[in-house]
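**Student:** Build me a model from this:
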Amino acid sequence: MRDERDYVEYVQARMPALRRLAYRLSGDWPAADDLLQECLVALYRHWRKAVAADSLDAYVRAVLVHAYLAERQRPWSRRVRPTAEVAELADAPAPVPGGGAEHRVDLLAALAKLSRGQRAVLVLRYWEDLDVAQTATVLGCSVGTVKSQTSYAIAALRRLLPNYVPGGTDIP
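**Tutor:** Model (predicted):
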């Protein structure tokens, strides 16, 4: 019973941040909610292992990112290709780096065109503010892979948004 109470307390406290991360990865709220639900079920099943980790937040972030990256491997995701939707600005959880609403919509649309891996690298590095080593740990890859994927993703964003002027951000 104590484990279940701890789980519920953790989820209640971290739900907004986890939902924002899921949204930033997936690009739309219904997919974010599905992704978060999948993550929370996995977390519940492996709660004892999670609390034994060095950092519970890092463990949960990794579960969420791996669920996002694994989604493309599911048979139903290959058959069903949802169209990208522009997020309703009133529902956006936090400002997207780059300025006003018009920049936010452009940046979200460009992010939707990146590969899942590149999008995950940018979200972890620039929105979650993880360093290269932390990002590599979450993704289960090398530091060099994170650096190269970051470089490729930023180059892709620059191609997709040639007239974009960042407003005090590292992206693009």
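**Student:** Please make it C-alpha for all contacts and neighbour counts, starting now.
**Tutor:** OK.
**Student:** any chance you could map the helices in the chain?
**Tutor:** 2-26, 29-45, 47-52, 56-70, 75-79, 101-112, 116-122, 132-139, 143-160 (DSSP state H).
**Student:** Which residue lies nearest the spatial centre of the protein?
**Tutor:** residue 25 (3.1 Å; C-alpha atoms, centre = their mean).
**Student:** Surely it is in contact with residue 117?
**Tutor:** No. Applying C-alpha atoms under 8 Å, one finds residue 25 not in contact with residue 117, separated by 9.6 Å.
**Student:** Give me the common contacts of the two.
**Tutor:** Shared contacts of residue 25 and residue 117 (C-alpha atoms under 8 Å, 6 or more residues apart in numbering): none.
**Student:** Another for comparison:
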Amino acid sequence: MDRDEEYTAYVRGRLSWLRKIAYSLCQDWHRADDLVQTAITRLYVKWRQARAADDLDAYVRVVLVRVFLAEQRKGWFSRVRLTPATSPEPIEQGDRDTAMDLRRALAAVPPRQRATLVLRFHCDLSVEQTAHALGCSTGTVKSQTARGLATLRAVLGEPEPRLARAEEC
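**Tutor:** Below is the predicted model:
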């Protein structure tokens, strides 16, 4: 199999997975498609390096998250809004009201914290894997996770959990 066939086969097999992660990051299917398109274009340029990675999925996830964060820093998204942030795709399972509340709350979380929450809880990455994906320390991941969860709780109107005493741990 040549380089282009190998790349195409990989992207076809992972496109749905990438879209779901991108949507979790940005809460807009059209924007998620744009993020994925940019990420897979960068992947193509670096395909030789990417396919040599120990975990290709992790490599691509890092590219996608970094594309999202770079777009947030540019400010283009905050100035240009082409479509409403609605979900044209159906919710796969579970309580629709809860899912909509969670999406609304996640959209209120700042981008870096949102990326941390998506990687930690949607992608089920460890603190160390998340730190690698975001290019930061594990302490930063922990603080961003705590702040992001606090924002989610505030938006959802849930009380902060009480701190456990040392003897309870």
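**Student:** Can you find the partner of residue 117 of structure 1 in structure 2?
**Tutor:** Correspondence of residue 117 of structure 1 to structure 2, assessed by TM-score structural alignment: residue 112.
**Student:** ok, for residue 68 of structure 1, nearest residue in space, not its chain neighbours?
**Tutor:** Distances taken as C-alpha to C-alpha, 6 or more residues apart in numbering put residue 35 closest to residue 68 of structure 1, at 6.6 Å, once the chain neighbours are dropped.
**Student:** quick one, what contacts the one you found?
**Tutor:** 22, 64, 67-68.
**Student:** what about structure 2, which of these hold up?
**Tutor:** Retained in structure 2 by both residues aligned by TM-score structural alignment, their matches' C-alpha atoms under 8 Å are the following of the contacts of residue 35 of structure 1: 22, 64, 67-68.
**Student:** Could I get these in TSV, plus columns for distance to residue 158 of structure 1 and neighbour count?
**Tutor:** Converted to TSV, these look like this (distance: C-alpha to C-alpha, whole Å; neighbours: other C-alpha atoms under 10 Å):
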residue	distance to residue 158 of structure 1	neighbour count
22	24	27
64	27	26
67	28	17
68	24	24
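**Student:** got those residues as TSV, with distance to residue 44 of structure 1 columns?
**Tutor:** Output for those, formatted as TSV (distance: C-alpha to C-alpha, whole Å):
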residue	distance to residue 44 of structure 1
22	17
64	13
67	14
68	17
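**Student:** May I ask which two of these are separated the most?
**Tutor:** Distances among these were taken as C-alpha to C-alpha; the most separated pair is 22 and 67, at 9.8 Å.
**Student:** which residue in structure 1 lines up with residue 129 of structure 2?
**Tutor:** Aligned partner of residue 129 of structure 2 by TM-score structural alignment: residue 134.
**Student:** Now for its match, how many residues are close by?
**Tutor:** Counted with other C-alpha atoms under 10 Å, residues neighbouring residue 134 of structure 1 total 16.
**Student:** right, and the helices of structure 1 - which one's nearest residue 95 of structure 1?
**Tutor:** So among the helices of structure 1, helix 101-112 is nearest, using C-alpha to C-alpha, at 7.7 Å.
**Student:** between the closest one and helix 2-26, how big is the angle?
**Tutor:** Interaxial angle, helix 101-112 of structure 1 versus helix 2-26 (axes from the mean of the first three to the mean of the last three C-alpha atoms, to 10 degrees): 100 degrees.
**Student:** Helix 101-112 of structure 1 against structure 2, how far on average?
**Tutor:** By mean C-alpha distance after the TM-score superposition for structure 1, the fitted helix 101-112 of structure 1 averages 0.6 Å away from its aligned residues in structure 2.
**Student:** other SSEs contacting that helix?
**Tutor:** helix 143-160 (3 or more C-alpha pairs under 8 Å, 6 or more residues apart in numbering; DSSP states H and E).
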